[in-house]
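# quick one, fold the following:
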Amino acid sequence: MPVPDAPVTGAHPSPTGPTPAGTARPSRLDPAVAARLKRDADGLVAAVVRQYDTGEVLMVGWMDDEALHLTLTTGRATYWSRSRQEYWVKGDTSGHHQYVHSVALDCDGDALLVSVDQVGVACHTGERTCFHTELPVTGGVTGAGS
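Prediction:
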């Protein structure tokens, strides 16, 4: 089983993570970018991660302002772990790095699209993508133009 990615240490002056009620705590993120974010009750924004050249969806992670700042300024995907309550840089322990090509904010400001060059697998289960379990669809569209 793959080794979980390492937490970021010393990356932020406050190790306590996101604040409640969707408020942003002090961060080095550009204030103009921070003002456009619509955070959840834990101060986080969903980050949908895809392979930059194929568009393959790899995973969903969570970022607060500082994780986004670190992602934008280091070129390495950095997330907030909701279970461990700490920052982590994808690949620091597992070796399955994500090198950031671009980050886009959606029209509502409540989600990010992070385009990366994924080295190795993205999922902690050892799969290339976290979206490897197909569910049966028994209704809906059956063909183009339907």
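
# alpha carbons only for contacts and neighbour counts from here, please
Fine.

# what packs against the lengthiest helix in the chain?
In the chain, with assignment by DSSP state H, the single longest helix is helix 65-74. When contacts are defined as 3 or more Cα pairs under 8 Å, 6 or more residues apart in numbering; DSSP states H and E, helix 65-74 packs onto strand 78-81, strand 98-105.

# now with 7 Å?
Other helices and strands packing on helix 65-74, by 3 or more Cα pairs under 7 Å, 6 or more residues apart in numbering; DSSP states H and E, are strand 78-81.

# so what's the residue count around Val48?
18 (other Cα atoms under 10 Å).

# which strand or helix spans it?
strand 45-51 (DSSP states H and E).

# by contact count, what packs against that strand?
strand 57-63, strand 111-118.

# can you name the residues that contact Trp62?
Counting by Cα atoms under 7 Å, 6 or more residues apart in numbering, Trp62 touches 44-47, 79-80.

# for Leu112, same thing?
Here Leu112 is in contact with 46-48, 103-106 (criterion: Cα under 7 Å, 6+ apart).

# how about 8 Å then?
45-48, 103-106 (Cα atoms under 8 Å, 6 or more residues apart in numbering).

# sort out which one of those lies nearest His69 for me.
Val103 (11.0 Å; Cα to Cα).

# nearest residue to the closest one in space, please, no chain neighbours.
Val114 (4.5 Å; Cα to Cα, 6 or more residues apart in numbering).

# and this one, please, so the two structures can be compared:
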Amino acid sequence: MKDVIFDDFQNSVNESLLRHRSLLDIMTKLQESQARINRAVAKSATNCGCIEIQTKKVHLPKDFNIEDIKILTKNSKSSIKGNLCESCRDIIESEIGNNLFYLTALCNSLDINLYDIMLKEYNKIDTLGKYTFR
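This is a model prediction of the structure:
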């Protein structure tokens, strides 16, 4: 069933993309949409103030192992204080939706199935787990 939803979405993107059909247009619109996500998140902190971003360098010991990294970085969510307000959440969700649209359009241009990519990535994560080093 999930593959049907992805395929339907991918087909819908293909049908609704009218003006920016060239590969260069799609690539630049994808990049622009990513920048708009970044800007919306930043404005949530700097303009609205519904979240605060507090971060610092993670110091890794010289003799660290994979488990040490997981423990040291597991609280990365703690660098975000507060919760998105409804307005900021709506804006960010909209920008992520636009990004997903242009990512799917790029897949369509290159004749790549988005669901297949997600399956491959899921299988890689499932197989390698923490050893994907991301």
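
# let me see the TM-score of these two.
Aligned and superposed, the two chains score 0.26 in TM-score terms (TM-score structural alignment, normalised by the length of the second structure); 60 aligned residues with a Cα RMSD of 4.9 Å.

# follow-up on the earlier one: the strand holding Val48 of the first structure versus strand 111-118: what angle between them?
30 degrees (axes from the mean of the first three to the mean of the last three Cα atoms, to 10 degrees).

# how many residues are close by Leu113 of the first structure?
With other Cα under 10 Å as criterion, Leu113 of the first structure counts 17.

# so what touches the helix or strand encompassing Ala40 of the second structure?
In the assignment (DSSP H and E), Ala40 of the second structure maps to helix 23-43. Helix 23-43 of the second structure has contacts (Cα under 8 Å, 6+ apart) with 20, 49, 88, 91-92, 95-96, 98-99, 102-103, 105-106, 109.

# just tell me which of the helices and strands packed on strand 45-51 of the first structure ends up closest to Val33 of the first structure.
Using Cα to Cα, the nearest of those to Val33 of the first structure is strand 111-118, at 11.8 Å.

# returning to what we had before: pipe the contacts of helix 23-43 of the second structure into TSV and attach neighbour count per row.
As requested, the contacts of helix 23-43 of the second structure are exported to TSV (neighbours: other Cα atoms under 10 Å):
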residue	neighbour count
His20	14
Gly49	16
Cys88	20
Ile91	16
Ile92	20
Glu95	20
Ile96	18
Asn98	19
Asn99	21
Tyr102	25
Leu103	21
Ala105	30
Leu106	23
Ser109	14
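
# show me what whichever helix in the second structure runs longest is packed against.
When every helix of the second structure is counted residue by residue (DSSP H), the longest turns out to be helix 86-109. When contacts are defined as 3+ Cα pairs under 8 Å, 6+ apart, helix 86-109 of the second structure sits against helix 2-16, helix 23-43.

# next, the angle from that helix to helix 2-16.
Going by the same axes, to 10 degrees, helix 86-109 of the second structure makes 80 degrees with helix 2-16.

# let me know the angle separating the next helix or strand after helix 86-109 of the second structure from helix 2-16.
Beyond helix 86-109 of the second structure in the direction of the C-terminus, DSSP H and E gives the next helix or strand as helix 114-128. Taking the same axes, to 10 degrees, one finds helix 114-128 of the second structure and helix 2-16 inclined to each other by 140 degrees.

# ok, and what's touching helix 114-128 of the second structure?
3, 6-7, 10, 104, 107, 132.

# one more: stretch 90-108 of the second structure?
Contacts of stretch 90-108 of the second structure (Cα under 8 Å, 6+ apart): 10, 13-14, 17, 23, 26-27, 29-30, 33-34, 36-37, 40-41, 113-114.

# returning to what we had before: got TSV for the contacts of Leu112 of the first structure, with distance to Thr73 of the first structure too?
Compiled in TSV, the contacts of Leu112 of the first structure are given as follows (distance: Cα to Cα, whole Å):
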residue	distance to Thr73 of the first structure
Val45	18
Ala46	19
Ala47	16
Val48	18
Val103	11
Ala104	14
Leu105	16
Asp106	20
